[in-house]
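Student: Predicted model and sequence below, questions to follow.
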Amino acid sequence: VSSEVKAIPTVIEELAQQHPNNTWMTIPNDPELCNGLRNITYRELSLAVKSLASWISKEIGIGKIDIDTAAYIGVNDMGYAVAGSACIRAGYKALLPSPRNSQEGQASLFKTTNCNTLLHSAGVDSYVETIRTALPDIRVYQIPSFDDLLEIGANTTEPLHAYTDKEDDIVVILHTSGSTGLPKPIYHNNGSIHVMGQLRNLPVPDGRRNTQIALFQPDVPMPTVAPFFHMMGRAITWASVLNRAPIVVLPPEKPVNADIIIKVLEQARPRQMISPPSVLEEVVEAPGGLDALSKLDYVFFGGGPLATLTGEKLIKVTKLVSSPLAYRKIRMTGSISSGPLARELTWNWTVIKPADRRFQGVFHTFPNIKEWRTKDLFEQHPEKKGLWLYKGRKDDVIVLSNGEKFNPVGFEKIMESHPLVKGAVVVGQARFQTGLLIEPEWSLVSESEDPTRLLDQIWPLIERANAEAPGHGRVWRSDIAIAKRDKPFKRTPKSSIARRWTVELYNREIDALYSNEGTDEAVGKLPADADPDTTKDFLRKLFRVKELSIPDSASEDDDIFSFGTDSLQILALASSLSHACSEGREVTISPRDVYAHPTINSLAQFLQHGGEDSQISCEETMAKMVKKYTHGLSRKRGPADIRQPEQHTYILTGSTGSLGNYALQQLIASPSVAHIYCLNRSADAESRQRQTFQERGAPTDFSNVTFLQSDFSKDQFGLKDDVYGTMLDTVDLFIHNAWAMDFNKTLQTYESTHIAGTRRVVDFSLESKYRAHIVFRWRLPAIHPGETEVPEQMFDDHRIPIPGGYGESKHVASLILAAAAENAGVPASVIRAGQLAGPYGEGQPWNKHEWLPSIVISSKALSMVPERLGNQDEIDWVPMDLAARSVIDMSESRTQPDQDVLAVAHLVNPQAVSWSKIVPTVRDALEAETGNKVEVVPFRQWLDELKKSPATPEEVEKKPGIKLIDFYEGLLSEGGGLPQLSTSETEKLSTTVRTMKAVDEGLMKKWLGQWRE
């Protein structure tokens, strides 16, 4: 490599003359890597650069490089190298902003660098729009594609050369991450870029090796996953040109993942690669990943510390080298490896070199400084002189309020080695002790699963991390918070966690974790031998300190959630309780414990039992609740005494849900319906309803609909007297369809709104002019003891519902309605529903994440479909739109005075078929879609094959059944699943059920098509 400083366009032109057919970059021919790779030569690179420089000069003019700047944003491909070099050649400094900058960040960057021109590739419209919005006067140009540039370049005459090779000429502008504010520009001159070609000349101590020589070898391809707008990506691009070392890139259309990287390694057959640690850790854990990496001579990592477990696996199969190349935001640096120790436990150690402008780019970026403090932390090797272990950034160190310091990086890397943990951040700056934020790998956590259960699964790893941490760095179980699914950790372009941004994002949750710092002083400790009254008094005091909005008049059996207590307050309360109960015993109270004991009485009893539940049975609790909410029911006028209106007026709760949407659409269209009152919790129900109607092409004439925001925990549903009075005078049918699905909550948590609300619905019927007929739907979750077919009648067996507040509350509500019918003559229909499926007509598709769609979608990826579905093999599914029609049928059929006051109906398809009848349709459709043969195999074989799939986000996307493996195992168990529900009485009530057709080939094809779309 020449020691003479030359600008990158000059080097590219020389390579095109001296090595025209040598490969510069290897790119995939398609996103899936099904059609191999394509080699881009130095001749083609030079031609594209000259062509684009000429195009720029014609479109925006020739620039003066000491004055003018042009920015480029594009997909992550060779466009960055071409556009950056072409801008320089046309006389412009090349500004390469991160597409992920905020609108404010882009505006600041463009204004600071006096840039008023933006070039961009195709496929980045949203990023361009962000900049347009921030800078309305900016000039924007979409550049031709690479292949178009080659065609244009073939006809280009005199190439532009509007730049010089002067060492101090600024030619490229990158920027800081903006983690401490707005991004700040970093100016690179020809000299700082030239460093990337000189690092191979770095003097090497005895027994050491120059990693630059191994990393960038002439004509030896090296895959890279770094984004090209980032310093790491730019450094690799410059080094590849200056060292004539070809690089291999991934498909820009796909997010970086282990599968893609393994395919690239298999097809490109490189001898080394460089990667950020987070990506490398994913590849090592993926099936075939370690084997693919074992074929490399070297694996380089940079940008942060690598998990020790990953490093230990890699050094057994290849040479692993820590490269400081990617650590620095604004400097390039060379590194010396630990030489012949390539497979010893020194893979993460490096050699520190003194300042030297030939090899340290920072002294070109800042020519007036003599020393550069990197703010990196290193630890000297205890035995091998000259070797230092990179320990992270000075910014990472947490200083506790007592002055103790703790570097959390090692703790976090241990946590992130667990497959269920996507990210971990230790917190505690200026606090009295450390805390921990955990971001789950959400693709492996079902939406219905309580995320806090994750803590039980990862606790052994936390204990291991605690064992390796200093005493002041250990994390208590009560000081751990689980991230929210809709609030992912902030990440840098290298996929590493942006600590400062993430901590700011979770400030409220962190404050909640530490809210017990002042609690000890305010409320003291709860002695282990505290009596019931002392415990209750302590809780009341703690609630006041934590500012829970619980009135003094609240009873000891009132649900704290009924007063607006939120999840952050529960997090803080659980943490404080753990600390308050720590005197003389080891008790950890989790948020789940508070959810399970939401009253002063129940929580006090739980604490007195040392954080363990007493033996009060769920069955007893349900029985007491039924008794409580049926007290005082007495018969008034019977339905036979009441004259019914000519047209129906409905109350429909939960109209914005799946069933509610279809029900409302059909009620609006019905000539027998005069008006519909939609009662929903949200204030924007009407706009949401209109949007969903528009999305599925349904008419949006709501002239006979009144949307009301309601609160079923309050008298009159929280409505004004005049509105409630009008409904009492007009409503004759009440479809109660709203029920919060929250698997955190207990039966007691459902009491104030849903259980008490059901009693308020009963009271409404009793007071209403037409004795409104109440229709209530719930799903029977288990086989009734001793029954092979469940008859259409009520059961008061409290063992029926699945344990948990949701199912138990529905069971209690149905028994309240049954008692209201029997004791007070309230017309009521309780509808037990089976599996509700996709629509029969047009409408919203069946949710892909439910168990059956997940089987079909996974079968496509597995090229096999199960021939049976275990205990769900009988297909008695009801399309969602027909389910809504059936509910309306049943509501209107019950207005006849000669019918029983209580009806129990079963919403299942009477024309059941076996899954085996449907399988050929599914198989044929999947074969037609994929072009591959799809086998029909036993369910056990299908499930075993699914279990072999790694639980990576990419695999879960293709095989969503991975998340439901436990559920599918349940389908194979004897006696599980839904019972067979009799429909003989239901068919008398609903023409829709009586005439319903079996799920057939046509219907299945419709659903398959919707999932495909």
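Tutor: Great, that's in hand. Residues are numbered from 1 along each chain as shown.
Student: C-alpha from now on. contacts and neighbour counts both.
Tutor: OK.
Student: can you give me the helices for the stretch 601-750 of the chain?
Tutor: Under the criterion DSSP state H, counting those that start in this stretch, helices of the stretch 601-750 of the chain are mapped to 618-630, 658-669, 685-695, 721-730, 747-750.
Student: what number of residues lie near residue 305?
Tutor: With neighbours defined by other Cα atoms under 10 Å, the count for residue 305 comes to 22.
Student: Residue 778: what's it in contact with?
Tutor: 810, 811, 830, 831, 832, 833 (Cα atoms under 8 Å, 6 or more residues apart in numbering).
Student: Same check on residue 322?
Tutor: 300, 301, 302, 337, 347, 348, 349, 350.
Student: try residue 129
Tutor: Going by Cα under 8 Å, 6+ apart, the list of residues near residue 129 is empty.
Student: In terms of helices and strands, where is it?
Tutor: Using DSSP states H and E, residue 129 falls within helix 125-134.
Student: How about residue 762?
Tutor: helix 756-767.
Student: returning to that earlier point: how about the helix holding residue 129: buried residues?
Tutor: Residues of helix 125-134 classed as buried by neighbour count (16 or more other Cα atoms under 10 Å): 127, 128, 130, 131, 132, 134.
Student: Pasting the second one now:
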Amino acid sequence: MRALTEVVEQPAAEQTDGLWVKTGASGKSAPVWSPIAWSQLVRTVDYVSHWTEALLGPTAEGETVLYMGLSDVQYPIMALAALNTWYTIYLALSRNPQNVQDHFLDSITCIEFIHTSELAAQMQALTMHHSELDPLQTGAIFQHEPASTPYDHFCLLQEGYVVLILHSSDPTSLPKLIVIRTGALATMDTVTFMSAPSGRRNMHDEPFAPKLIVLPMPFFHIVIITAQARSIYHQGSVALLSPGQPAMADFLTRAIKQNEPSAATLAPPVLEETRYFPSGLEILPMLGDVFHSDAPLAYSRGDRIAQVTNLQPHIGNTEITNAPNYVAEETGDWEYIEHSADADTDMEPATVPSFEMVIPDEHQSAGIEAPTGLEAIKGIVKTALRTCLGSSDREYTDDDGIYIGGFDSLRVLALSNIVLSLFL
């Protein structure tokens, strides 16, 4: 397994001025883009790593720190610095209201709270209700390109090591904590080796290619987390919206025209709005692929968009990462997801028109019904499950089978079977 902190050194050495990310903001006549090179990323991560260690001191495994900022570029830098210094980092979402932030802080024991200067007023309000917090402002560490000595204190991380813990955004209830482990991010590296039938493409083939893609989603969305990991593992540059920048159709169409990306991943509302913008249907054909995710796309609108570009569905969420599927063969299949046979799963009819993802019982125990639930995972899945779900207290046998049904169990498919399909 290759850790992100190790891999990021390679493009910085091989293509010093090569583009990692460009961030866009609205200008008077066109979006203004600020490029960040690989070498700048590594120097900034080294600087923030030294800054974090000097501020908080050396850490033992599992110590935590909390961070809240505005920029989708700052979040991955803080996460990489936390990996360097062996801190487990909580990432708070600045746009969450006060009661949600209070709920978050009540559910954790972390007191070291790093924040950017733009959020000083919000931090002051939080510390009024949580006197145990120790707020630490980043100052200007993100406002310039620091001259920093390399930070060489790399740690050998296991697949189950917690990289970061997200505090998600949920409009219907209080958000929950989402744990992202090293092994989950490492699948962004190894999944490209997954095979496909002759003449077919895996859904991730184009988004994971070393090409520029456009993404108008916040860091807390799985698409951005995947894109950031993919950008490092596969040196595929990303064009991102700036903090607080609305995902307007006008901005997107201009961004696509300026940057000429190979693909884009868009939420359905943004895609639908782009379709109604005067030049939207003229710009979308410039993209090799358009991936939609996060919510259903209205059929009438999706059907019209599919006539001008290669519209493809993307399955996954922040908790399960990406479930493997194939690129649709026919234009009219844009609303369907065809699961990957190499993921060692079957799609079995459930209730019309729904299907369940099922991991078949390879042992076919005669006369004995295979157990159900996570306790039935066969021995070879044990390590992967412990990695993905943190289930170190569970025991499994070589003859156990597993039945997968329901949304929550998809994490087993996404995080365990991707690994299994590569090495079995």
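Tutor: Arrived safely, thanks for sending. Keep in mind that what you see is a predicted model, and the values were worked out from it rather than measured.
Student: TM-score of the superposition?
Tutor: Once superposed, chain against chain, the TM-score is 0.77 (TM-score structural alignment, normalised by the length of the second structure); 364 aligned residues with a Cα RMSD of 3.0 Å.
Student: residue ranges of the strands in the stretch 51-200 of the second structure, please?
Tutor: 64-69, 88-93, 112-115, 134-137, 162-167, 177-181 (DSSP state E, counting those that start in this stretch).
Student: again with the stretch 301-450 of the first structure
Tutor: Under DSSP E, counting those that start in this stretch, the stretch 301-450 of the first structure gives strands at 319-322, 336-337, 349-350, 376-380, 388-393, 398-399, 405-406, 421-427, 435-440.
Student: For the second one, name the packing helices and strands.
Tutor: Here strand 336-337 of the first structure touches strand 209-210, strand 349-350, going by 3 or more Cα pairs under 8 Å, 6 or more residues apart in numbering; DSSP states H and E.
Student: and it, which stretch of the second structure?
Tutor: Using TM-score structural alignment, strand 336-337 of the first structure corresponds to residues 325-326 of the second structure.
Student: check the fit of that stretch onto the first structure and give the mean distance.
Tutor: Once fitted to the first structure, stretch 325-326 of the second structure is off its aligned match by 2.7 Å on average (mean Cα distance after the TM-score superposition for the first structure).
Student: if we look at that stretch, which residues are touching it?
Tutor: 196, 200, 201, 202, 203, 315, 337, 338, 339, 340.
Student: Mind giving me the PyMOL select for those, buried ones only?
Tutor: Buried subset of those, written as a PyMOL selection, criterion 16+ other Cα under 10 Å:
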select buried, resi 201+202+203+315+337+338+339+340
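Student: From the contacts of stretch 325-326 of the second structure, pick the one nearest residue 19 of the second structure.
Tutor: residue 203 (24.1 Å; Cα to Cα).
Student: List the residues that contact the aligned partner of that closest one in the first structure.
Tutor: Applying TM-score structural alignment, one finds that residue 203 of the second structure aligns to residue 211 in the first structure. Contact analysis of residue 211 of the first structure by Cα under 8 Å, 6+ apart lists 200, 321, 323, 334, 335, 336, 337.
Student: hmm, back to that, for the helix holding residue 762 of the first structure, name the packing helices and strands.
Tutor: Against helix 756-767 of the first structure (3+ Cα pairs under 8 Å, 6+ apart) you get helix 618-630, strand 773-779, helix 805-824.
Student: Go through the ones you listed and name the closest to residue 120 of the first structure.
Tutor: Using Cα to Cα and comparing those, the one that lies nearest residue 120 of the first structure is helix 805-824, at 51.5 Å.
Student: Enumerate every residue touching the most centrally placed residue in the second structure.
Tutor: Centre of the second structure computed as the mean C-alpha position; nearest residue by Cα atoms, centre = their mean is residue 225, 2.2 Å away. Residue 225 of the second structure makes contacts with residue 219, as judged by Cα under 8 Å, 6+ apart.
Student: so what corresponds to it in the first structure?
Tutor: Residue 225 of the second structure maps onto residue 234 in the first structure, by TM-score structural alignment.
Student: Taking their axis directions, the helix or strand hosting that match and strand 170-175 sit at what angle?
Tutor: Assigned by DSSP H and E, residue 234 of the first structure falls within helix 231-242. On the basis of axes from the mean of the first three to the mean of the last three Cα atoms, to 10 degrees, helix 231-242 of the first structure is oriented at 150 degrees to strand 170-175.
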